[in-house]
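Asker: Attaching a predicted model along with its sequence, questions to come.
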Amino acid sequence: MSRPHQPEKPRAAPIFNPPPTPAHQNPIPSSSPAFATPAHPIRPFNAASVPTRGSILPILLPPATLRPLAFRTFTKKYSLTLTSSALQDLATFVGRHCGTGWREEGLAERVLEEVARSWKNRNGGVIVDGDGDSLKEILKSLEGSMNGGRIVASRELSRKNSLVLGSSQEVDVSHTRLGLRPQVLGREDSESSLGVSTLDMEDEEEDESLRSPRKWLKVIDAFEQPRLVYNVGKKHFDIETSKPSLLPQQSHKTQVFRNRYNLIYQRLLRNESFQTPTFGTSKVPSLIRQSSSFMTTQQSYKITPIANLLGRSGSNHMLLGLLTISPSGTLAINDLTGSIALDLTHAKPIPEDSAWFTPGMIVLVDGTYEEDDNSTGTLGGTGGVGGTIGGKFIGFFIGGPPCERRAVTLGVGGTNGEGDVTAGGGFGWVDFLGVGSERAVGSKMRKLEQRWIKHPARDEEGAGNGRIIVLGEVNLDQPHTLQALKKLLGIYASEPEEDTPMTFVFMGNFVQHAIMARGGSGGSIEYKEYFDALASTLSDYPTLLQAATFVFVPGDNDGWTSSFSAGAVTPLPRKGIPEMFTSRIKRAFAAANAEAEKERRGKTDGEAVWTSNPARLSLFGPTHEIVLFRDNMSGRLRRSAIKFSSKLEKDEDMGMSPVAEPSNVPEPTPGDETLSSDLHAARKLVKTILDQGYLSPFGMAIRPVLWDYTCSLQVYPLPTAMVLCDTEAPAFCVTYEGCHVMNPGSVVAPGRRGVAKWVEYNIRHKVGKVREALF
């Protein structure tokens, strides 16, 4: 708030000013003959001009004496919990700066009020801890505003504290666990936590720039995503504080498997099928569902560690472990306690032919342990827990770990997970993407979504600005690709400007072959010319460039990675396309925005974002999370999958549990006894990936990953939508456990002349559809 203008004092005319004092008559002589006398006389020191600072008498205030007042302020008024260390710091600060008047004059109450308000502004969580740096920074800032035991310029202090989190680049571990305030939500005049307390909708209406939904769209690069590790002891997520490296230590490879296993294990323990009932049953649990619903509800599964199989030959067990190929070439299963050979000769997948099983996946196996006659159940060659157990485990049934809905993971109630956070648990406080946690900003962001995303009319299905257009396999070295793009972009450019889609996603490979590794074919020069041709095509549709965000996701044939991989699989995640190849496209966007009308209110300029593979789109904070991933995964699954010799009988129900079966998946039309081959392949692929909760469920020799960046490959919690661009699989849109998975295929439909194909995703309804057009 600007201060009122004060009129200046009237000055005397220059003729009435006293004549300047000659240098030789200056009462303050020069310090040395070699230096001239100052032009203006040095004014004598005036003690009255220095602001006086009130003096207080510091005291030693015991924490127990301050506890009742701190409890009323922090707990009763602000719903915060003080730790003993925080109470000790507050008592020391109040005793030093408030002195003897801390109680009678109410000085301590004002200090505690300001500290609690500042803690809320920082969104530090419900526990005020004195061991971290947050409370110390608040007290240090408050110390400069204390005068005579009272707080001066409190509003300026609140403004300062409200911007600390948005400007800081380092995040405390407790902040990550309890939810961060997103940087895009920072407001200079906010005095309360934007994530926890209030979000004044009337104030947001005053900011015209926030009226555009694209202002709430954020593209999250895989190398910028928070690196979270599940803490088994504390049962929550911790942020990894060590600096990531492309060449880490060998122990980080073990940590990749450990984190994957712990995530799936804690997910299973929350599943109803793995919770011990209050009354037992004598029937041995199995992966086969019983015909009696009563028996199904009271039986529970129990996971046995591999090391506990010793001395229990002939007994039935259920194992959770990683499928691997042992050094001897046989199939084995590993967990955190040991490894054992696995015999799946008579195993049956559950449900039948509904998912892939390859080495590198974490699976559930139900079977019998048989000791080796020579090893007598000892650890073969290791002599301790963690080695290979003698004997083998004969599996009768094998299945993937049951998937968990996003609402259950975050502890959100209501329809489709759009209600408030429940008291039943979940990770609602965890900020998985660095845009704010569900508990902090979820409900407020949904209100903004309903306000700023245009709702299409019933007779205009698919219209509106709340759409994302996904194009897969945009091979710029094919002549038909640019023709298909012109037809596609022309369709959306002909729509009204207010109905322009929010985002266009272009997914590689942008060339058919790794031309940068082929030497005489032109290399990087030819590669850049392809993007220059794309820039020329985009320039023909300036209205789209002005009102939409274009996101480009690379493939394995794109630079620079393809220059040394020669088109083979590259380590995940991989960086985006270098700027030197995309400069012409950025100039096309700059030229289109320069031609736009300057008086446009509530709208933002279009932009081009070159991100990594995989990447994530966050819209309205944690309300919408969309995973973008380009990989021909179905072909790799077919090449490396385990083939089962036995088949299930048709009249046998082999469902694991209601949770494990595919739900919310398009069912066959009445009268059809079997699913179409394309829909079956889509369901099989989607169930495999989402049950694993991992984008690369293969061995590292088949699909290498960067060990320190595997957090970006985790699909936990389930996103609201996922784009899995796989050109070896048919184009589809399938919903599984509340997650809508889309595959746009190739933009030029293979085997069909003059047909362009893409996917249009409706943000409000969270559903996509495959569209086609002739060109």
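Answerer: Done, it's in. Residues are numbered from 1 along each chain as shown.
Asker: Only C-alpha atoms from now on, for both contacts and neighbour counts.
Answerer: OK.
Asker: Is Leu724 in contact with Ser746, as I believe?
Answerer: No. Leu724 is beyond contact range of Ser746, at 11.9 Å (criterion: CA atoms under 8 Å).
Asker: structure B:
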Amino acid sequence: MKSTPSQAHLCQQLQLVLKKRRVSVQLDALNRLADFYVKNVENESLSAFASKISEFLSRCGSRNTIVSLQVAERIIEDILKVLNRKQSHPTRIIDSFREVPILSLGSESSTIYLKESTGLKVLDTPENMLEQYKIRYRLLLSRALESKKATSLGQGERLAIFHKELSSSLTPIQNLSSTDRLTANLFGILGKFEGNKYFIEDETGYIQLDLSEACSSDRIYTQGCIVLVRGEWNGQLFRVTNIEMPPLDASLSNIMEPKALCQVIDSEVDVHEKQQNHIMVIISEIWLDHDSVFNKLEKLFSSLQADDVCPDTVVLMGNFLSPSLNPDEDHLLHFNNGFQQLASLLHEYIPNEQCQVVIIPGPNDPGIKNILPRPPILESLLNPLRHLYKCSTAASNPVRIVCQNSNIIFYRDNIEKKLVPHSIFLLPNNLNRLREMIVQTLLDQGHLCPLPMDMQPVFWNHEQSLWLFPPPQFLVLGCGLESFQYTYGQTKCFGTAYPNLSNIDLKKLYKKKIEITVQKTL
């Protein structure tokens, strides 16, 4: 098999990755594996692909042999079985880095168009950050103006944002410089000067705000929020009388509906018709270095087995190590041993042929920390789980899961600890109301963490994976405000508490009517 220049480069990269795993491959087998990778699994990293090859050889007891073309065909057959099993599964996982489609500014300032994601990009530029702010600003502006209803965008189609309506309802900030006094409505992004002074900025300029007499709606206002303010300009300051967020408008519900979220292949339809309900178990803050966690997990899974309940999907959200773990200890060793024990427990109580396991990293888990979206946990750390449980996925944080035509977003972060301390206005002491305000703020802002770059660094090339356009049917927040349920607009939000040593949330998703029950099983 003769390889092209590009394939030759891929073969060289694959050979190097396999060599690090002490796997040797004959040339014809290497070309066959590289060709299969390009045609079937290019959406995952070479490292993940190499891990699957290494795992297969380990299971067959042929780790130290040279991979021949015949062995390569067996490896491909094994990988295809797993792929087919995942494709026929009623849930689909949308990777934040590779599958979330991207909205981009057109050559004209009034147009936004949809394009495919080009894959993982870590290097960012100031232009990337500016473009993301501009697009989200214009999407929320269209909400505020109740502009022309948007429909689902196809590839390359354009959405016009009509700024002609701006002059009749909102005042561009640059227009204030020509007058000493004016009552106006402004729309822009909140910012902060030194000395606890705030300003608002739109595409024409910025102006300092006087918020001392502002009446705010029940939301959490921080720097970086996009808001509508009403008040009076006195030539030096804009004295705000009312501040609010763009309302959650159903007219934009399909503006960013990617085909990956709404198209269902025929085989999946058959599964949905046969399977009238879908059981999803969601567990957060699983401290793998605590024996008590495993005892309680075993109690949960055994009770499910006793009731003849077989989950279709198990979502495991970090953190996977306790904060009390000694910094001098080997965290990776605890991680590896913990996942080995977890894999054995899952394998004992849940048939691995029928259940998909999704691993979502927490803020303190190994890997890139403090930057959103967070990449999946390293494949090598999950090898113990993958070895016993093939149908498992290391997911990004946040991650979208499509389940029977329902869009579910999972987000594990200490969001309340990020938003609440930076609130411009005093917040209520009522915990229930605070939870509702967090959900309303995220959905009104169309963003899972609407904070500026100095408070929450992001990969700007992938920042749109944090957006909530369109609002999902379900939003699962691993945020620590105890377990709660709250519906805002068309979105049902669920919060999972941590540390989750006393209760575990059992959530059942039904096809026709989705009901969610929270049970304290431990």
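Answerer: That came in fine, so what should we check first? Remember, predicted model here, so these are calculated numbers, not experimental data.
Asker: for whichever strand in structure 1 runs longest, which positions count as buried?
Answerer: Scanning structure 1 for the longest strand, with DSSP state E as the assignment, gives strand 388-399. For strand 388-399 of structure 1, a neighbour-count test (16 or more other CA atoms under 10 Å) marks 388-399 as buried.
Asker: go on, stretch 362-373 of structure 1?
Answerer: Using 16+ other CA under 10 Å as the test for burial, stretch 362-373 of structure 1 gives 362-371.
Asker: what's the nearest residue to the spatially most central residue of structure 2 if we skip its chain neighbours?
Answerer: Residue closest to the mean C-alpha point of structure 2, counted by CA atoms, centre = their mean, is Pro398 at 2.0 Å. Counting by CA to CA, 6 or more residues apart in numbering, the nearest residue to Pro398 of structure 2 once its immediate chain neighbours are dropped is Tyr411, at 4.5 Å.
Asker: What's the match for the one you found in structure 1?
Answerer: By TM-score structural alignment, Tyr411 of structure 2 lines up with Phe629 in structure 1.
Asker: quick one: secondary structure of that match?
Answerer: Recorded secondary structure, Phe629 of structure 1: strand (DSSP: H, G, I helix; E, B strand; the rest coil).
Asker: That one contacts Pro614, correct?
Answerer: Yes. With contact defined as CA under 8 Å, Phe629 of structure 1 counts as touching Pro614 (4.6 Å).
Asker: can you list residues touching both of those two?
Answerer: The contact sets of Phe629 of structure 1 and Pro614 overlap at Val553 (CA atoms under 8 Å, 6 or more residues apart in numbering).
Asker: out of the buried residues of strand 388-399 of structure 1, who's nearest Ser174 of structure 1?
Answerer: Distance to Ser174 of structure 1, by CA to CA, is smallest for Gly399 among the buried residues of strand 388-399 of structure 1, at 36.4 Å.
Asker: show me what contacts the corresponding residue of structure 2 for the closest one?
Answerer: Mapped onto structure 2 by TM-score structural alignment, Gly399 of structure 1 lines up with Glu244. Glu244 of structure 2 sits next to 216-217, 219, 227-229 when contact means CA under 8 Å, 6+ apart.
Asker: Flag every buried residue along the top strand by length along structure 2.
Answerer: Determined from DSSP E, the single longest strand within structure 2 is strand 182-193. Neighbour counts over strand 182-193 of structure 2 (16+ other CA under 10 Å) mark 184-191 as buried.
Asker: so Gly523 of structure 1 touches Met516, yeah?
Answerer: Yes. Using CA under 8 Å, Gly523 of structure 1 is in contact with Met516, at 4.2 Å.
Asker: quick one: which of these two has more around it?
Answerer: Between Gly523 of structure 1 and Met516, Met516 has the larger neighbour count (other CA atoms under 10 Å), namely 25 against 16.
Asker: Can you point out the helix or strand that includes the alignment partner in structure 2 of Val609 of structure 1?
Answerer: Here Val609 of structure 1 is matched to Thr393 in structure 2, going by TM-score structural alignment. Element membership for Thr393 of structure 2, per DSSP states H and E: strand 392-394.
Asker: What helices and strands are in contact with that strand?
Answerer: If you count contacts as 3 or more CA pairs under 8 Å, 6 or more residues apart in numbering; DSSP states H and E, strand 392-394 of structure 2 packs onto strand 356-360.
Asker: post-alignment, the strand it packs on versus structure 1, mean distance?
Answerer: Superposed on structure 1, strand 356-360 of structure 2 shows a mean distance of 0.7 Å to its aligned residues (mean CA distance after the TM-score superposition for structure 1).
Asker: What range does that strand cover in structure 1?
Answerer: Mapped onto structure 1 using TM-score structural alignment, strand 356-360 of structure 2 spans residues 549-553.
Asker: And for Cys90 of structure 1, the neighbour number?
Answerer: Not quite, residue 90 of structure 1 is Leu, not Cys. Leu90 of structure 1 sits with 25 neighbouring residues when counted by other CA under 10 Å.
Asker: aligned partner of it in structure 2?
Answerer: Checking TM-score structural alignment: Leu90 of structure 1 goes with nothing.
Asker: What segments of the stretch 101-250 of structure 1 are helices?
Answerer: For the stretch 101-250 of structure 1, the helices defined by DSSP state H, counting those that start in this stretch occupy 107-121, 134-143, 154-162, 164-167, 173-178, 201-206.
Asker: Return the distance of the residue of structure 2 most remote from its centre relative to Phe238 of structure 2.
Answerer: Most distant residue from the mean C-alpha position of structure 2: Asp180, 46.1 Å away (CA atoms, centre = their mean). Asp180 of structure 2 sits at a distance of 11 Å from Phe238 of structure 2 (criterion: CA to CA, to the nearest Å).
Asker: Same question for Ser267 of structure 2.
Answerer: 59 Å.
Asker: Let me know the helix or strand that Ser324 of structure 2 is in.
Answerer: Secondary structure from DSSP H and E places Ser324 of structure 2 outside every helix and strand.
Asker: Give me the neighbour count for it.
Answerer: Count around Ser324 of structure 2 with other CA under 10 Å applied: 7.
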